[in-house]
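Q: The following comprises the amino acid sequence and a computationally predicted model.
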Amino acid sequence: MRMMWKVRQLLEDGADPGATDDKGRTALHLAACNGHDQIVQLLLSHGADPDLKDGLGNSPLHLAACTNHIPVVTTLLRRGARVEGLDLAGRTPLHLAKAKLTLLQESHPQCLEAVRVEVKHVIQMLREYLERLGQHEHRARLDDLCSRLQSTSTKEQMDEVTELLATFTSLNVQIQKQEKR
């Protein structure tokens, strides 16, 4: 809460919400990466650019997606952040969500609940992305994955849900690429 007050005070005193550090990051990049949704909202309301890229080509949405800050992803998307924005490696935030799923599949997690939470976050992010892209026809498929996720009790069942989600995410990454051509 104290940080929120400081940011508000700085903005009211005329601080530039688009000011960057030596790596090209703005306060919005840092707030998004750290999951400070209220600060993200405040910065956006003071004119911060949700699509400004840092030195690595990451937008605040890229950073929020790869750190699993769903409320920040939602805020950024609802405030106009570009879903199709690319970082320097040519990845969209959706690619980062897919990479996170791949890591989950390749790891050998000790705690099924931790994987369940991660997969649920990726489903929520994907739901927001697809909503933003206007691809409402996929909502039922994501709802089905959520239901299956809730009923998982073994690593094998979790792997199955994760694989289905990874395949679904890959298809949407491919669709995104085709639409750009």
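A: Noted; the coordinates are in hand. Numbering: from 1, shown residues only.
Q: use CA for all of it now, contacts and neighbours both
A: Fine.
Q: Mind giving me the packing neighbours of the biggest helix by length in the chain?
A: In the chain, ranked by residue count with DSSP state H as the criterion, the top helix is helix 155-180. With contacts taken as 3 or more C-alpha pairs under 8 Å, 6 or more residues apart in numbering; DSSP states H and E, helix 155-180 sits against helix 93-106, helix 112-133, helix 139-150.
Q: Columns distance to residue 43 and mean neighbour count on top of these, output as TSV?
A: Shown next, in TSV, are the helices and strands packed on helix 155-180 (distance: least, C-alpha to C-alpha, whole Å; neighbours: other C-alpha atoms under 10 Å):
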stretch	distance to residue 43	mean neighbour count
helix 93-106	20	19
helix 112-133	21	18
helix 139-150	31	14
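Q: here comes the other one, which I'd like you to weigh against the first:
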Amino acid sequence: MPRHRLFTHARTRSGLLTPLLTSAVAVALIGSVAVQPDLISRYAADDMAAVAASDSGDSYDGFDAKAAEQLRQDQCLLGETLRMGGPAMFGVAQDGLNQTPDKLHTAANRSYWETTPLSTAFEQDRDAADKEGSALYDHIRDFEISGLPTPSGFQSKADFEWPPGTSGDDRPNFFQ
């Protein structure tokens, strides 16, 4: 059974019709602008008025670039503090990021030589880390062995009695 082609004649005519139709539309558009040139100047004047208004100093669009830059810097600082700081610094950073921009800026104050929330939290974390480090260092003496004969395989008495990672030993210690 032969297949009927419905649009075969349209395809053959479209080869001639497409360039003709495109040319006719282009001529019509150019002709309308030539007949009414005030259309171009009217729309261009509207566009230029908007540009002139945005360039003048008395129009304010509500965007302050310096404030936005400062806000982003504060957010980045507290974001880094969330990842790298100790528990107290984490709390200050998390609280600051959940606040208004003014409170965020107060939390992210970079004047660490003054008393700021971030500097206070850093000192708390540093003191806690020093206390923990001192407690761990005190336990190194727990691993010392004394009073036993040195077994074979050790280079010296200190090599046997002292734990790894102490007294000039390059091996990692028990805490690493």
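A: All right, it came through fine. Bear in mind the structure is a predicted one, so any value in this text is a computation, not a measurement.
Q: Any chance you could compute the TM-score here?
A: The TM-score (TM-score structural alignment, normalised by the length of structure 2) is 0.27; 64 aligned residues with a C-alpha RMSD of 3.5 Å.
Q: would you turn the helices and strands packed on helix 155-180 of structure 1 into CSV with distance to residue 44 of structure 1?
A: Output for those, formatted as CSV (distance: least, C-alpha to C-alpha, whole Å):
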stretch, distance to residue 44 of structure 1
helix 93-106, 19
helix 112-133, 18
helix 139-150, 28
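Q: between these, which one is nearest to residue 75 of structure 1?
A: helix 112-133 (9.8 Å; C-alpha to C-alpha).
Q: what angle do that closest one and helix 93-106 make?
A: Calculated by axes from the mean of the first three to the mean of the last three C-alpha atoms, to 10 degrees, helix 112-133 of structure 1 forms an angle of 160 degrees with helix 93-106.
Q: related to what we said a few turns ago, and the angle from the longest helix of structure 1 to helix 112-133?
A: For helix 155-180 of structure 1 against helix 112-133, the angle by the same axes, to 10 degrees is 20 degrees.
Q: What residues of helix 155-180 of structure 1 count as buried?
A: Within helix 155-180 of structure 1, the residues scored as buried using 16 or more other C-alpha atoms under 10 Å are 158-163, 165-166, 168-170, 172-173, 176.
Q: Reformat these as JSON lines; add distance to residue 145 of structure 1.
A: JSON lines is the format used below for the buried residues of helix 155-180 of structure 1 (distance: C-alpha to C-alpha, whole Å):
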{"residue": "158", "distance to residue 145 of structure 1": "11"}
{"residue": "159", "distance to residue 145 of structure 1": "12"}
{"residue": "160", "distance to residue 145 of structure 1": "10"}
{"residue": "161", "distance to residue 145 of structure 1": "7"}
{"residue": "162", "distance to residue 145 of structure 1": "9"}
{"residue": "163", "distance to residue 145 of structure 1": "11"}
{"residue": "165", "distance to residue 145 of structure 1": "7"}
{"residue": "166", "distance to residue 145 of structure 1": "11"}
{"residue": "168", "distance to residue 145 of structure 1": "10"}
{"residue": "169", "distance to residue 145 of structure 1": "12"}
{"residue": "170", "distance to residue 145 of structure 1": "15"}
{"residue": "172", "distance to residue 145 of structure 1": "15"}
{"residue": "173", "distance to residue 145 of structure 1": "18"}
{"residue": "176", "distance to residue 145 of structure 1": "21"}
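Q: what's the closest of those to residue 114 of structure 1?
A: Nearest to residue 114 of structure 1, judged by C-alpha to C-alpha, of those is residue 158 at 10.9 Å.
Q: Pull up the gap between residue 32 of structure 1 and residue 118 of structure 1, please.
A: Per C-alpha to C-alpha, to the nearest Å, residue 32 of structure 1 is found 18 Å from residue 118 of structure 1.
Q: actually residue 45 of structure 1, not the one I typed
A: Per C-alpha to C-alpha, residue 45 of structure 1 is found 30 Å from residue 118 of structure 1.
Q: Check residue 10 of structure 1 too.
A: Distance from residue 10 of structure 1 to residue 118 of structure 1, counting by C-alpha to C-alpha: 35 Å.
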